[in-house]
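Visitor: Pasting the sequence and the predicted coordinates here, then a few questions.
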Amino acid sequence: MASPQAMEMLFYYNTLGKYTYSIYNSTSALPEGWDNIACENIFLSSSGLAVLEKAPPENMECHYVGLFGNGSLCGIAVIQYLDLARVATFKNRERSFCLKDYLLKRFSSHVLFIGNNTLTGQNAYLLNNGISETEALALLHMALQDLKKEYRKKGRRIHLLAVKDFNEKEMPDFEAAGFKDYYKFCTQPNMIFTIRPGWESAEDYLSELNTKYRTQHNRARKKAEGIIKKKLNLDEIALLSGRIHELYLTVAEKAAFNTFYLPQNHFEIMKQELNDNFRFYGYFKNEKLVGFNTLIKNGCDMDTYFLGYDEEIQKEKMLYLNMLYDMVAYAIKKGYKRIIFARSAMEIKSSVGAKAEDVYGIIKHTNPLLNLFMEKFFTYFDPKVEWKARSPFK
């Protein structure tokens, strides 16, 4: 009988001479040294990946790839499968039938990609000096193809293959690594707030805002009177999980485009796995939870994660804007260099000082004929968001 670890490992191939790769289905099977490489990015650590294993969106499956040079681990990566037919990807509140949703599910619903769809930014892979990026990507391209075949055996035909998200400086030479006929795309930007040298407190930040945006800050703070903010521990998150999920869905379902929804126990599992590196803040009015936001400590960066709020309280108390100011104040106080605000709500994030960073990826349809029209298809399906960048500093 095969060992449990063998059952959790899909493939082991000798490729590219001295380089090999393994694909794992479980974080319990990850090879020794994985977390040594993942120390640069908590989302690729065994604990970060365990969150996706224990509390994933119901339409997502995760696979973990170890890259080896002469038998030594020299690279790690995550590959995800998404079944878009299981979610209402596009919203059309005026009509019960959405053509975009129908076409996507009919021709492009099964997606396999290198990266983490719950995040924005390069959270796809990490390498040490034992392998070049081109060699690593060539291995990952093979792994992607092998997983595509594996899903076909299960009766699920993969429609789209992709890699995401890279800023302009990070964008590798995919062509040299064997990614032929892929379309390069750019979607909504990653909003990044940079902590300026010399800032030691929120007052330092406020002193550099121009009059208009300092007035905005003061007005928001005054509006929030009566709201109590509290850091929640694991037991409190578990106790309030139903209400937390309700508030999360209030925000998530407002989006014009969704590829997944988090399960109710997601934040509880994240707290279990990441401990103090995951911060959950609840906002209460008259002792009732009316909003929350989440932060993840990731080296010199502080990543914002998902949030939720009561729509009426948000309007009355300017709750979302106050959350942003709280995040800025916390990051400055704790000495972080950047806040990764991710996608969505670009204009209001820019009003507190975040700047847009374009992120790119590549994508390919497995039907050669449809792939000829990938640029037109992507343009048709990609939701356009009009927004105006703000400049809050003097």
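Guide: Right, received. Where do you want to start? Here the structure is a predicted model, which is why all the values come from computation and not from measurement. Residues are numbered from 1 along each chain as shown.

Visitor: drop to CA atoms for contacts and neighbour counts, all remaining ones
Guide: Fine.

Visitor: Strands of the stretch 251-394 of the chain, start to end?
Guide: 278-285, 288-298, 301-304, 308-309, 338-342, 355-357, 360-365 (DSSP state E, counting those that start in this stretch).

Visitor: Rebuild those as a markdown table, extending it with mean neighbour count.
Guide: Formatted as a markdown table, those follow (neighbours: other Cα atoms under 10 Å):
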| stretch | mean neighbour count |
| --- | --- |
| strand 278-285 | 20 |
| strand 288-298 | 21 |
| strand 301-304 | 22 |
| strand 308-309 | 24 |
| strand 338-342 | 23 |
| strand 355-357 | 19 |
| strand 360-365 | 22 |
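
Visitor: this is the other structure I want to compare:
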Amino acid sequence: MSLTAERFTKVDDIPAIYWADLHCTQNSYYSPEFLKAFEVGNNDITFHYIFILKDTTAVAFANTQLVTIGVKTITKNIKIVPWLKRLVNGIFCDNKIRVLFCGNVFLSGEYGTFLKVGEPKVDTFKAIASSIDDLVKSIRVNAIFVKDFENESLCITDELKDFDYASMRVEPNMTIGLKPEWHSFDDYKNALRSKYRVKANKADKDSDALTVKLFNEHDIAEHINALQALYENTIANADFNAQVLDLNTYISLKAQFKERFIIQGYFYENKLVGFLSAMKNQDNLDAHFIGIDYEQNRDLAIYPRILNDYVRLGISLKAERINLGRTASEIKSTLGAQPEELMCYVKHKYKLPNSTLKPFIKNVKIKSFRQHRAFKKL
């Protein structure tokens, strides 16, 4: 099987027939409209879209973004021995590095590569890996990070180890499976054990002073500065964030995806103090970024209310599953969320630094957390 690669830096330059060949656009995250919204809204990122062709037919796709990250941003919250952390910081001179991400840097999940149904998966994935190596040779970059793969994909993605990548576990996605008999939030709460039902009710009671509004495109534009500030306030408290999203991206997403892309604002005394964002993608409701005024969070229970409202939205949209994303895993498990393990692959562009990086990657430990069993036993 003879495979070739073709690269593009703009979505508009991609031939429409390639999307038709792959049959991938029913998943919103592989649609040109979704990809273009991020491309247009984030001028400080360089985008490369890779298509693997068999003769002239597209059989695989990879989405990459080239971003600049401070090394200490990467190492500050990673659990490794102090001397190794100092060594890695020293290798990069405590400086910023350029990282090529394969996978959407703003999403948590397996949205970076797509392999056409019916094609040999290992061969096409290896063709993607080879094309990434070819891309890396032509650009200024320090490291490559291929993300986020579920356990059932590892029999394919572990081929990256032959390309000198090291594998590493990252924080899991926390997901809630919704029962078809849950037609309301009360139905969901009735399935919870008593202590977790009390917790959900308390979140609603403590946030009763909030006014909640679903945003349309005009609302997002009107409140864009406040949304951006709340979002940046929230990611400043995160363990790791590779890149700051320009939330003007959300105006484009709302225009393209209408009711499938959701922004919900939380107001207190006419001031925006929080928001959630989400995408209904096929049978899933995926939580995207949130924003919180932490000075008001304790008194108004903004974050617990946001979590409750993700469940409400999932039920109202008849989703089969809610993906609450990474971080705050223990809190999310109190709503019934279960961890979905994810694997990433990392390497330095050059062999000698990569030989030093590999032991660092092997020593990375993800945070442990207490997994609550929120639902009643059947």
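Guide: Received it, and whenever you're ready, just let me know what you need. It should be emphasised that the depicted structure is a prediction, and the values quoted were computed from it without experimental measurement.

Visitor: so which of the strands of the stretch 251-394 of structure 1 comes closest to Leu82 of structure 1?
Guide: strand 360-365 (14.0 Å; Cα to Cα).

Visitor: and that closest one, which stretch of structure 2?
Guide: Under TM-score structural alignment, strand 360-365 of structure 1 corresponds to residues 343-348 of structure 2.

Visitor: Repeat that for stretch 272-286 of structure 1.
Guide: Against structure 2, stretch 272-286 of structure 1 falls on residues 255-269 (TM-score structural alignment).

Visitor: and for that stretch, what are the contacting residues?
Guide: With Cα atoms under 8 Å, 6 or more residues apart in numbering as the test, stretch 255-269 of structure 2 has contacts from 33-34, 209-217, 220, 253-254, 272-281, 302.

Visitor: count of neighbours near Arg219 of structure 1?
Guide: 14 (other Cα atoms under 10 Å).

Visitor: And it? What does it align with in structure 2?
Guide: Per TM-score structural alignment, Arg219 of structure 1 is aligned with Lys202.

Visitor: swap in Lys333 of structure 1?
Guide: In structure 2, Lys333 of structure 1 lands on Ser316 (TM-score structural alignment).

Visitor: In contact with its match, which residues?
Guide: 183-184.

Visitor: how close does the spatially most central residue of structure 1 get to Leu99 of structure 1?
Guide: Closest to where the C-alpha atoms of structure 1 average out (Cα atoms, centre = their mean) is Leu119, at 0.6 Å. Distance, Leu119 of structure 1 to Leu99 of structure 1, by Cα to Cα, to the nearest Å: 27 Å.

Visitor: Likewise for Phe378 of structure 1?
Guide: 15 Å.

Visitor: One more: Gly69 of structure 1?
Guide: Gly69 of structure 1 sits 48 Å away from Leu99 of structure 1, going by Cα to Cα.

Visitor: okay, these two: which has more neighbours?
Guide: Gly69 (16 against 12).

Visitor: Counterpart of Leu262 of structure 1 over in structure 2?
Guide: When structure 2 is aligned by TM-score structural alignment, Leu262 of structure 1 is paired with Leu245.

Visitor: picking that back up, tell me the helices and strands packed up against the helix or strand where the match of Arg219 of structure 1 lies.
Guide: Using DSSP states H and E, Lys202 of structure 2 sits in helix 194-206. Counting contacts by 3 or more Cα pairs under 8 Å, 6 or more residues apart in numbering; DSSP states H and E, helix 194-206 of structure 2 packs against helix 185-190, helix 302-316.

Visitor: Need the winner for burial among those helices.
Guide: Each of these was scored by mean neighbour count; the highest is helix 302-316, a mean of 20, by mean count of other Cα atoms under 10 Å.
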